[in-house]
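Chemist: I'd like to go over a predicted model; first the sequence, then the structure.
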Amino acid sequence: MDHTTSRLRHAPVQAVDRALHLLDLLAAAGGTSTISGLATSAGLSLPTTHRLLHSLVERGYVRQDTDRRYALAPRLIRLGEAATQRIGIHSRPHLQHVARTTGATASLALLAGDTVTQTHEVLPDRPVRTSAGAGHEIDPHCAAAGKVLLAQLPTQRVQQILERGPLPKRTPFTRTGPAALLKHLVAVRKTGYAVDDQESEIGIRGLAVPIPGTPSPTALAIYGPSTGIPLPNARDGEPDLISVLRQAAAHISRSATTPST
């Protein structure tokens, strides 16, 4: 194969990679950006960026607003819903294992735009009193899953979410100051897990870890009575629940991203 043929075969792959990178940049920018901003961030020329955006607009993945800004389009929602459904199908046995192992409610949560939604939930063998449920929107600033999801975003994007309006103070333990929350999220990024110690509801504690490799930021969490869920690195002899969650998150990631045979 000569060099010309090789370049021609690799050109479409490069175009796809660049187009997907533009979608990632739009998402990181909060869903909307100017063409010049995207070109600068992607390290591409304006003509190349315009051609790629034109193709994405034609396919319905990007729209051009009246102020000449580009934004993510609704067609991406269908892809996200399909991916989320696949994750949910493959995650259930792992959620059941986590619920049985920990004695707590196990759940998945997804970040879509500014909203964190608990998409799937498996109850333990024993009843747990809690106000959450599948399809329930949760507060990203105080729920363990919400904090894990925020920690995956660029700081500027987190600031936009936290500064939309007054953050509800669910309990006396809820952090509501954006500066304090941003500092707290630094620790979440460093440790790779988040704790909700009665910040969402008195008497309820939650732990959460990210699920790697998902199309949209997704978290695996457990929650239940604070007396039944020890804090990480607590006294000797208690189960390492974070390890249980991380192992299950890795299994969910592999099963959801492995092609069906």
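Modeler: Noted; the coordinates are in hand.

Chemist: Going by C-alpha atoms from here, please, whenever you check contacts or count neighbours.
Modeler: OK.

Chemist: what residues are up against Pro124?
Modeler: 96, 99-100, 103-106 (Cα atoms under 8 Å, 6 or more residues apart in numbering).

Chemist: for His90, that is, sorry about that
Modeler: Residues in contact with His90 (Cα under 8 Å, 6+ apart) are 252, 255-256.

Chemist: Wasn't it part of a helix?
Modeler: Yes. Assessed by DSSP: H, G, I helix; E, B strand; the rest coil, His90 belongs to a helix.

Chemist: what's the distance between it and His251?
Modeler: Applying Cα to Cα, to the nearest Å, the value for His90 to His251 is 9 Å.

Chemist: and if you look at Ile202?
Modeler: 32 Å.

Chemist: do Gly135 as well
Modeler: Applying Cα to Cα to Gly135 and His251 gives a distance of 23 Å.

Chemist: Tell me which of these two has more neighbours.
Modeler: His251 (16 against 13; other Cα atoms under 10 Å).

Chemist: let's bring in a second model and compare:
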Amino acid sequence: MQRAMRLLEAVAEHAYGAPAKQLARETGLALPTAYHLLRTLAHEGYLRREKGLFFLGESAERLGSSTAAQKRRSTIVEMVGHWRDVIGVPVYYALYREGEIHVMCVSDTPGNAAVEEWADFRQTGHAHAVGQCLLSQLDDGARRDHLERYPPQSLTPYTVSDGGALLRRLERLGRMEPVLERQEYALGTVCAAIPVTAGASAATFALSLPVQRADRLLPAARRLHDEVGRLLGTLAISISI
């Protein structure tokens, strides 16, 4: 396995391909061994051979994409955990992809617990800061489509359940403005969400606090805004997970 990986790494260094003899020399493998491994890797789709030169194949490219995606996930998890510790609040990362809300990462502690998902986050985007922030980044048609599939409903006395009123509220927010939400999803909880972009997808980092600490919501949101900007350079960033 290690010898095969050395060959794959060597091939990856040659954008225009490399012959077996050169790859054997670069990896320190005997030529018969290199030939055998190269044929096996080509048969499995990790390499392809054209005119005596070896290139990375589709399987290797998929493996590389998967590895890169795992690295991005680890980076996001580390950042969210860092912000949780620095700000002292639960922190969330979510995406709007293919018409659905996806909460990708939640980081909390026993002393600062995350909001309990008592009603499916995907179906209640109208009520929580994460969903409102994601919907605010969509165009009018996409917002209406989402609310037709998931009609607003009252979850608490503070929920905006009128579709028209909600659309007007989202329109006023602007595409990249932070969102504050107070007890609309769950009584006793206030939340804030910071908009970012993730490739072609809308995304958000968010935080929550118990209503008894509502006075900390705006300062915590500003701190999260600053932390996102400091570590990622700009709120208009391109990340994926």
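Modeler: Done, it's in. Remember, it's a predicted structure, so these values are computed and weren't measured experimentally.

Chemist: Next, count neighbours for Arg172 of the second structure.
Modeler: Arg172 of the second structure: 11 neighbours (other Cα under 10 Å).

Chemist: Just list the residues touching it, thanks.
Modeler: Contacts for Arg172 of the second structure (Cα under 8 Å, 6+ apart) come out as none.

Chemist: Gly174 of the second structure contacts Ser136, doesn't it?
Modeler: Yes. If you go by Cα atoms under 8 Å, Gly174 of the second structure and Ser136 touch, sitting 6.6 Å apart.

Chemist: how about the strands of the second structure, start to end?
Modeler: Using DSSP state E, the strands of the second structure run over 47-50, 53-56, 91-97, 100-107, 179-182, 189-198, 201-210.

Chemist: Which residues are in contact with the counterpart of Arg97 of the second structure in the first structure?
Modeler: Here Arg97 of the second structure is matched to Ala112 in the first structure, going by TM-score structural alignment. The contact partners of Ala112 of the first structure, by Cα under 8 Å, 6+ apart, come to Ser216.

Chemist: change it to 10 Å
Modeler: Ala112 of the first structure sits next to 77, 80, 216-218 when contact means Cα atoms under 10 Å, 6 or more residues apart in numbering.

Chemist: Please apply the same query to Arg213 of the second structure.
Modeler: Arg213 of the second structure neighbours (Cα under 10 Å, 6+ apart): 188-190.

Chemist: That one pairs with which position in the first structure?
Modeler: Alignment note (TM-score structural alignment): Arg213 of the second structure maps to Gly228 of the first structure.

Chemist: related to what we said a few turns ago, out of the contacts of His90 of the first structure, who has the most neighbours?
Modeler: Counting neighbours by other Cα under 10 Å, Ile252 leads the contacts of His90 of the first structure with 26 neighbours.

Chemist: Does that one touch Gln96 like I think?
Modeler: No. Applying Cα atoms under 10 Å, one finds Ile252 of the first structure not in contact with Gln96, separated by 11.9 Å.

Chemist: corresponding residue for Tyr193 of the first structure in the second structure?
Modeler: Superposed on the second structure with TM-score structural alignment, Tyr193 of the first structure falls opposite Pro178.

Chemist: So what's the residue count around its match?
Modeler: 22.

Chemist: Repeat that for the one 3 residues further on.
Modeler: Neighbouring residues of Glu181 of the second structure were enumerated by other Cα under 10 Å; the total is 21.

Chemist: for Ala143 of the first structure, same thing?
Modeler: 27.

Chemist: For it, give its distance to Arg100 of the first structure.
Modeler: 22 Å.

Chemist: for Asp196 of the first structure, same thing?
Modeler: 21 Å.

Chemist: same check, this time on Ser226 of the first structure
Modeler: Applying Cα to Cα, the value for Ser226 of the first structure to Arg100 of the first structure is 17 Å.

Chemist: same check, this time on Leu23 of the first structure
Modeler: From Leu23 of the first structure over to Arg100 of the first structure (counting by Cα to Cα), the distance is 39 Å.

Chemist: And Pro168 of the first structure, by the same measure?
Modeler: For Pro168 of the first structure, the distance to Arg100 of the first structure - Cα to Cα - is 32 Å.

Chemist: in the first structure, which residue is closest to the centre?
Modeler: Geometric centre of the first structure, nearest residue: Pro217, 1.7 Å, by Cα atoms, centre = their mean.

Chemist: Look up the closest residue to it, ignoring the ones flanking it.
Modeler: Closest residue to Pro217 of the first structure apart from its sequence neighbours, by Cα to Cα, 6 or more residues apart in numbering: Leu111 at 5.6 Å.

Chemist: Repeat that for Gly177 of the first structure.
Modeler: Among residues not flanking Gly177 of the first structure along the chain, Leu167 sits closest, at 8.0 Å (Cα to Cα, 6+ apart).

Chemist: which part of the first structure lines up with stretch 127-143 of the second structure?
Modeler: Under TM-score structural alignment, stretch 127-143 of the second structure corresponds to residues 142-158 of the first structure.

Chemist: Which positions in the matching stretch come out as buried?
Modeler: Across stretch 142-158 of the first structure, burial judged by 16 or more other Cα atoms under 10 Å covers 142-153, 157-158.

Chemist: before we move on, the earlier item: in the second structure, which of the contacts of Ala112 of the first structure still touch?
Modeler: Retained in the second structure: 216-218, out of the contacts of Ala112 of the first structure (criterion both residues aligned by TM-score structural alignment, their matches' Cα atoms under 10 Å).

Chemist: Nearest to Tyr70 of the first structure among the residues you listed?
Modeler: Ser216 (19.9 Å; Cα to Cα).
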